[in-house]
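**Q** can't give you the sequence, but here's the structure:
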């Protein structure tokens, strides 16, 4: 018999058809997110479905919140895919939320956020911090909202942390033994860890800092160095998977928050050294005179997908910045968001300079002449080709438009 599992705050259910192994594991993996089992409602469209079929050892898994093909998984990997879909279903219920591919750990009453960097060990480090007594709000997915006072708040998912197996050979024996001794569902790829005393789903804390991880295979001392906020902005842009939010709203909210938050890079090799370094750095926070409770969160508009006109090439006309384009400078780097909210674009110094020139309508030949005069050592043909590609990119992204008088 099919069952619906309804998570608090999510209208769409998880649909289980058979899949008894998943039903038994779910209260362990999602212990911090209240949910209830119900008889399947044929009228309800699930956010994810898992089905067992006669003669098949693997479960058929289908996400209904993103256009991906159905896959067959064992129970643990089925839960992995379900949780990924849950992270998309959550912001669909709350327009003020985005979900980041990031870890968040509470340290001295603030969240330290580790945006995902491939193979940098954010899950392992966040679990090591949890082992040291710091509440883990998320090891892989972190919901965020932004308040009108420019603060960012992170929310707990209430999901057990997951580590990739096998653990790297460089991991200290004490941590490895501790992980092995913990209960939790596992397969050859992953193990979920049942940690006691972790925050329930929906618990919120203000973000105190962003930390970009730089893990080394060779021994190096753990070191936390300040970096410019555009480093965090670049990481956050790539790790925001709530893609239906209006890019201009995202850009303005992130720029405002990053203007008030420190950003660091943590270089490390040994987990214990990294934990000690972070505990020293974040043992206390400056008194910012703001309450810890979230202020009213700013809602995000939905992106106007399909609206507006995307051009394959820039028009042969008088060109200028498109009215309504949002621009923000973060850490010395210029970011642009189009009117429809499709995307955020980071400008390199040359592109930023050309964008500034386009504040006043100009023709392509006039731009070419300006660049040839500025870079006489570069051939005219190369400048014309590079400029053409940049203007075509601007046009396709909806950032420039033809102006009257061309």
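**A** That came through fine. Please read these numbers as outputs of a predicted model, since none were measured by experiment. Residues are numbered from 1 along each chain as shown.
**Q** could you use CA atoms for every contact and neighbour count after this?
**A** Fine.
**Q** what's the longest helix in this structure?
**A** Counting by DSSP state H, the longest helix found in the chain is helix 75-93.
**Q** tell me the helix or strand right after that helix.
**A** Counting by DSSP states H and E, the element after helix 75-93 in chain order, helix or strand, is strand 98-107.
**Q** what's that following strand in contact with?
**A** 87-88, 91, 111-116, 122-123, 126, 129-130, 134-145, 154, 205, 236, 239-242, 245, 279, 282-283 (CA atoms under 8 Å, 6 or more residues apart in numbering).
**Q** can you do 6 Å?
**A** Outside strand 98-107, the residues that touch it by CA atoms under 6 Å, 6 or more residues apart in numbering are 91, 111-116, 134-144, 239-240, 242.
**Q** in strands only, show me those residues.
**A** Among the contacts of strand 98-107, the members falling in strands (DSSP state E) are 111, 112, 113, 114, 115, 136, 137, 138, 141, 142, 143, 144.
**Q** what comes into contact with stretch 108-121?
**A** In contact with stretch 108-121 (CA under 6 Å, 6+ apart) are residues 101-105, 205-213, 215, 283-284.
**Q** can you select the buried ones from the residues you listed in ChimeraX?
**A** Written as a ChimeraX command, the selection of buried residues from the contacts of stretch 108-121, which uses 16 or more other CA atoms under 10 Å, is:
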select :101,102,103,104,105,205,206,207,208,209,210,211,212,213,215
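**Q** structure two is appended below for comparative analysis:
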């Protein structure tokens, strides 16, 4: 791995809550979109060398080049929003590394009246579009991609804006299309962030218990169906999606097994996000927790 550049002077920025700092060489254009995406976090200029891992980004030859403890080779992006999208991955790794008691899943998480629907799934599986379609139906987002789990299995909101790939799929549904249009965040040719307020996106640090685990079986043209699952199937998905390595493997297994055994598990088969969201909304109505419904009304 390449060592990040050493920070110095006003080029150094800290994200204290994420236990990381940035060294920007001619890359100050990243600060505005980064602050927008990290809605509930501080991005502040600092002097000297802050604690925590350093992430170095420099702008050269028309691109933003990043080195960090988590990159095997430099990562390059021409668009500042694309560069921020990729940078957030490193910041999440820094967050997890500084909190060894946390597990962290590649998962969407939406809040219902009874708790969190936890949707573990792999990269580019459609969980962000499904989460957005659920948000359009009144659910409050905790995560569209990364869901930290506390010691008791509760989900913690990171307060980072959700992100969708462009172009938006037609199957997202009219309500979700309208939601994305009404809450534009930083956008590139590849991605669009949604600048949701606290009623649509849980503030950082909000914690809720898991009400159910939903695994995805997405296939074009599939007849939508929400089926009862089993704890072993859900556990397999949780184990595959966990990327925190702080606890011993045996403790990771035991914690996730307890979670899978403690809540109902479902398998969602669907083709389009709007169809899948409709099934989940019917099963878990009302989607929105009471305090969100009160504010919306």
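**A** Arrived safely, thanks for sending. The structure displayed is predicted, hence computed values, not measured ones.
**Q** report the TM-score for the pair.
**A** TM-score for the superposed chains, counting by TM-score structural alignment, normalised by the length of structure 2: 0.84, backed by 275 aligned residues with a CA RMSD of 2.2 Å.
**Q** tell me the one of the ones in strands among the contacts of strand 98-107 of structure 1 nearest residue 181 of structure 1?
**A** Set against residue 181 of structure 1, the nearest of these by CA to CA is residue 136 (18.9 Å).
**Q** what sits against that closest one?
**A** Applying CA under 6 Å, 6+ apart, the residues near residue 136 of structure 1 are 105, 130.
**Q** so what's the counterpart of residue 205 of structure 2 in structure 1 up against?
**A** Per TM-score structural alignment, the equivalent position to residue 205 of structure 2 in structure 1 is residue 202. Contacts for residue 202 of structure 1 (CA under 6 Å, 6+ apart) come out as 155, 156.
**Q** go again with 7 Å.
**A** 155, 156, 157 (CA atoms under 7 Å, 6 or more residues apart in numbering).
**Q** measure the last one to residue 218 of structure 1 for me?
**A** So the one you mean is residue 157 of structure 1. According to CA to CA, to the nearest Å, residue 157 of structure 1 and residue 218 of structure 1 sit 34 Å apart.
**Q** more neighbours: which of the two?
**A** residue 157 (27 against 9; other CA atoms under 10 Å).
**Q** excluding its backbone neighbours, what's nearest that one?
**A** Spatial nearest neighbour of residue 157 of structure 1, chain neighbours left out: residue 201 (4.6 Å); criterion: CA to CA, 6 or more residues apart in numbering.
**Q** tell me the secondary structure at the one you found.
**A** coil (DSSP: H, G, I helix; E, B strand; the rest coil).
**Q** roughly how far apart are it and residue 230 of structure 1?
**A** For residue 201 of structure 1, the distance to residue 230 of structure 1 - CA to CA - is 30 Å.
**Q** structure 2: which residue goes with residue 125 of structure 1?
**A** Using TM-score structural alignment, residue 125 of structure 1 pairs with residue 130 in structure 2.
**Q** what about its match, which helix or strand?
**A** Assessed by DSSP H and E, residue 130 of structure 2 sits inside helix 127-136.
**Q** show me what that helix is packed against.
**A** On a contact count with 3 or more CA pairs under 7 Å, 6 or more residues apart in numbering; DSSP states H and E, helix 127-136 of structure 2 meets strand 103-112, helix 174-182, helix 273-283.
**Q** what residues sit buried inside the second one?
**A** Looking back up the chat, that one is helix 174-182 of structure 2. 175, 176, 177, 179, 180.
**Q** what's the angle from that helix to helix 127-136?
**A** If you take axes from the mean of the first three to the mean of the last three CA atoms, to 10 degrees, helix 174-182 of structure 2 sits at 90 degrees to helix 127-136.
**Q** list the contacts of residue 81 of structure 2.
**A** 33, 186, 187, 188.
**Q** for those residues, which two are the farthest from each other?
**A** Using CA to CA for every pair in these, the one that comes out farthest apart is 33 and 188, at 10.8 Å.
**Q** with neighbour numbers in mind, choose between these two.
**A** residue 33 (20 against 15).
**Q** shouldn't the more buried one be in contact with residue 186?
**A** Yes. Contact criterion CA atoms under 7 Å: residue 33 of structure 2 and residue 186 qualify, at 6.0 Å.
**Q** show me where the stretch 151-297 of structure 2 has its strands.
**A** 155-156, 163-165, 184-187, 191-194, 207-208, 210-218, 225-228, 265-270 (DSSP state E, counting those that start in this stretch).
**Q** and the fourth one, how far out from the chain's middle?
**A** Its chain's C-alpha centre and that of strand 191-194 of structure 2 lie 12 Å apart, by CA atoms, centre = their mean, to the nearest Å.
**Q** the residue nearest the centre of structure 1 and residue 139 of structure 1, how far apart?
**A** Nearest to the mean C-alpha position of structure 1, by CA atoms, centre = their mean, lies residue 100 at 2.4 Å. Residue 100 of structure 1 sits 11 Å away from residue 139 of structure 1, going by CA to CA.
**Q** go on, residue 117 of structure 1?
**A** Distance from residue 117 of structure 1 to residue 139 of structure 1, by CA to CA: 13 Å.
**Q** same check on residue 128 of structure 1?
**A** For residue 128 of structure 1, the distance to residue 139 of structure 1 - CA to CA - is 11 Å.
**Q** which of these two has more neighbours?
**A** Between residue 128 of structure 1 and residue 139, counted using other CA under 10 Å, the more crowded position is residue 139 (29 against 20).
**Q** the more buried one pairs with which position in structure 2?
**A** In structure 2, residue 139 of structure 1 lands on residue 144 (TM-score structural alignment).
**Q** filter the contacts of strand 98-107 of structure 1 down to the buried ones and hand me the PyMOL line.
**A** In PyMOL, this line selects whichever of the contacts of strand 98-107 of structure 1 come out buried by 16+ other CA under 10 Å:
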select buried, resi 91+111+112+113+114+115+116+134+135+136+137+138+139+140+141+142+143+144+239+240+242
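**Q** counterpart of residue 268 of structure 2 over in structure 1?
**A** So residue 268 of structure 2 corresponds to residue 266, using TM-score structural alignment.
**Q** I'd guessed its match sits against residue 223; true?
**A** Yes. With contact defined as CA under 7 Å, residue 266 of structure 1 reaches residue 223; the gap is 5.6 Å.
**Q** those two: which is more packed in?
**A** residue 266 (20 against 16).
**Q** so who does residue 272 of structure 2 touch?
**A** 171, 172.
**Q** typed the wrong thing, it's residue 186 of structure 2
**A** With CA under 7 Å, 6+ apart, residue 186 of structure 2 has these contacts: 33, 81, 192, 193.
**Q** show me what the second one lines up with in structure 1.
**A** Aligned against structure 1 by TM-score structural alignment, residue 81 of structure 2 finds its counterpart in residue 76.
**Q** residues near the residue mapped onto residue 51 of structure 1 from structure 2, how many?
**A** Residue 51 of structure 1 maps onto residue 58 in structure 2, with residues paired by TM-score structural alignment. Neighbour count of residue 58 of structure 2, defined by other CA under 10 Å: 18.
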